[in-house]
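Q: got a structure for you, letters missing:
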């Protein structure tokens, strides 16, 4: 059951890479290894990404055996981990490799709608490395997810950070929203990269 959830979390063209990864991840046959999923659209392909994963972190030795594309997939998987420190660690790894694949985008956007401010800071610091065209295309293709992300940013600011950041513009989440809105307003003809 959890294997199929992870297989469906990436475009079908990566099914062979996913098979290799699934053989090395520390998975157990247990319902709670992976939570419910949320659906996104990538180039009109439906992808189902876990809200949270609960299995242990992969060993460095096994991780180092993966190809760069397999490492990128593993990094995406671990950005969904229940532990915020692990999410942050694999976000760093993911961004060090660069925002080179469109299918990485939902993993990045999803993190911006969470409450861990250290993760939001990583995303904010790495805005120059993000592919604006990928962001724009994803937000247009997934309007419901974008609106939900906006609502979550507002809600987490109101619940946890309003006292620390009474001016909305000072809160990292709103700064990320400002960047996303800027991507939506940009003229695609000015961009060098395309998600296709």
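A: Received it, and whenever you're ready, just let me know what you need. This is a predicted model, so every value here is computed, not measured.
Q: alpha carbons only for contacts and neighbour counts from here, please
A: Noted.
Q: Find the centremost residue of this protein, please.
A: residue 107 (1.3 Å; CA atoms, centre = their mean).
Q: Would you check how far apart that residue and residue 40 are?
A: Per CA to CA, to the nearest Å, residue 107 is found 10 Å from residue 40.
Q: Give the residues shared as contacts by the two.
A: Common neighbours of residue 107 and residue 40, using CA atoms under 8 Å, 6 or more residues apart in numbering, do not exist here.
Q: Tell me which residues touch residue 7, please.
A: With CA under 8 Å, 6+ apart, residue 7 has these contacts: 15, 18-19.
Q: 7 Å instead?
A: Residues in contact with residue 7 (CA atoms under 7 Å, 6 or more residues apart in numbering) are 15, 18.
Q: Do I have it right that residue 9 meets residue 51?
A: No. Using CA atoms under 7 Å as the test, residue 9 is too far from residue 51 to be in contact (10.7 Å).
Q: one more structure, for comparison:
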């Protein structure tokens, strides 16, 4: 799981609570750098949504944030959106890839939540993430463009109005001197 080394003991404990509800292991992941540490984050997770939701609600602090990170990678879009709201409530830098990744996925309502939520985040943290991950952001840009072209072009005739593009613009603006 793509959690910084200093938080892995917490992540192991959290994972042990939801693994019994895993339908099958993740197959794909993406890589990002956070504080110069490479994290490999699963693209999709297949835990029981009911179990994950219960654990998320009952948890507090870092445990709750780790559950929310797992939820942002879940196959259930409603659960991804619900978990995003927990992450947007924290300024912890290590959450940034979990938030930003959702802007490049197919559910435009979630990308819209990211676009609104990212505006209030610390711009120095956004700049640091953008500067650490140019390759990742280039891939994210291609994904966003692809989803916009295939599914959302009619609703957003101007590509820059598409929520995913707004997120990328925010990251790019933050990293400009």
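A: Looks like it came in fine. Computed from a prediction, not measured in an experiment: that's the story for all the values here.
Q: Can you pull the TM-score for these?
A: The TM-score (TM-score structural alignment, normalised by the length of the second structure) is 0.90; 176 aligned residues with a CA RMSD of 1.9 Å.
Q: The residue nearest to the centre of the first structure maps to what in the second structure?
A: Aligned counterpart of residue 107 of the first structure in the second structure: residue 98 (TM-score structural alignment).
Q: Help me confirm that that match is found in a strand?
A: No. Residue 98 of the second structure: not assigned to a strand; according to DSSP: H, G, I helix; E, B strand; the rest coil it is helix.
Q: That one and residue 40 of the second structure: what is the separation?
A: 11 Å.
Q: how about the helices in the second structure?
A: For the second structure, the helices defined by DSSP state H occupy 8-18, 49-58, 61-72, 77-88, 96-101, 108-118, 123-132, 134-147, 163-175.
Q: if you compare those helices, which one is most tucked away?
A: helix 61-72 (a mean of 23; mean count of other CA atoms under 10 Å).
Q: elements contacting that one?
A: Applying 3 or more CA pairs under 7 Å, 6 or more residues apart in numbering; DSSP states H and E, one finds that helix 61-72 of the second structure contacts helix 8-18, helix 49-58, helix 77-88.
Q: counterpart of the first one in the first structure, which residues?
A: I take that to be helix 8-18 of the second structure. Going by TM-score structural alignment, helix 8-18 of the second structure sits over residues 15-25 in the first structure.
Q: Now find how far off-centre that stretch is within its chain.
A: Centroid separation for stretch 15-25 of the first structure versus its chain: 19 Å, with CA atoms, centre = their mean, to the nearest Å.
Q: same check, this time on stretch 120-134 of the second structure
A: For stretch 120-134 of the second structure - counting by CA atoms, centre = their mean - the centre lies 14 Å from the chain centre.
Q: same question, stretch 40-50 of the second structure
A: Averaging C-alpha positions (CA atoms, centre = their mean) puts stretch 40-50 of the second structure 12 Å from its chain's average.
Q: Equivalent analysis for stretch 81-100 of the second structure, please.
A: Distance, centroid of stretch 81-100 of the second structure to centroid of chain: 7 Å (CA atoms, centre = their mean).
Q: Neighbours of residue 114 of the first structure, how many?
A: 17 (other CA atoms under 10 Å).
Q: if I look at it, how far off is residue 64 of the first structure?
A: Separation of residue 114 of the first structure from residue 64 of the first structure (CA to CA) stands at 29 Å.
Q: Check the contact between the residue nearest to the centre of the first structure and residue 76; I expect there is one.
A: Yes. Taking contacts as CA under 7 Å, residue 107 of the first structure lies within contact range of residue 76: 6.2 Å.
Q: hmm, back to that, mind putting the helices and strands packed on helix 61-72 of the second structure in TSV, distance to residue 157 of the second structure included?
A: Below are those laid out as TSV (distance: least, CA to CA, whole Å):
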stretch	distance to residue 157 of the second structure
helix 8-18	42
helix 49-58	35
helix 77-88	25
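Q: who wins for proximity to residue 24 of the second structure among the ones you listed?
A: When these are compared by CA to CA, helix 8-18 sits nearest residue 24 of the second structure, at 12.1 Å.
Q: Which other helices and strands does that closest one contact?
A: Using 3+ CA pairs under 7 Å, 6+ apart, helix 8-18 of the second structure sits against helix 61-72.
Q: what's the angle between the helix it packs on and helix 49-58?
A: With axes from the mean of the first three to the mean of the last three CA atoms, to 10 degrees defining the directions, helix 61-72 of the second structure sits at 150 degrees from helix 49-58.
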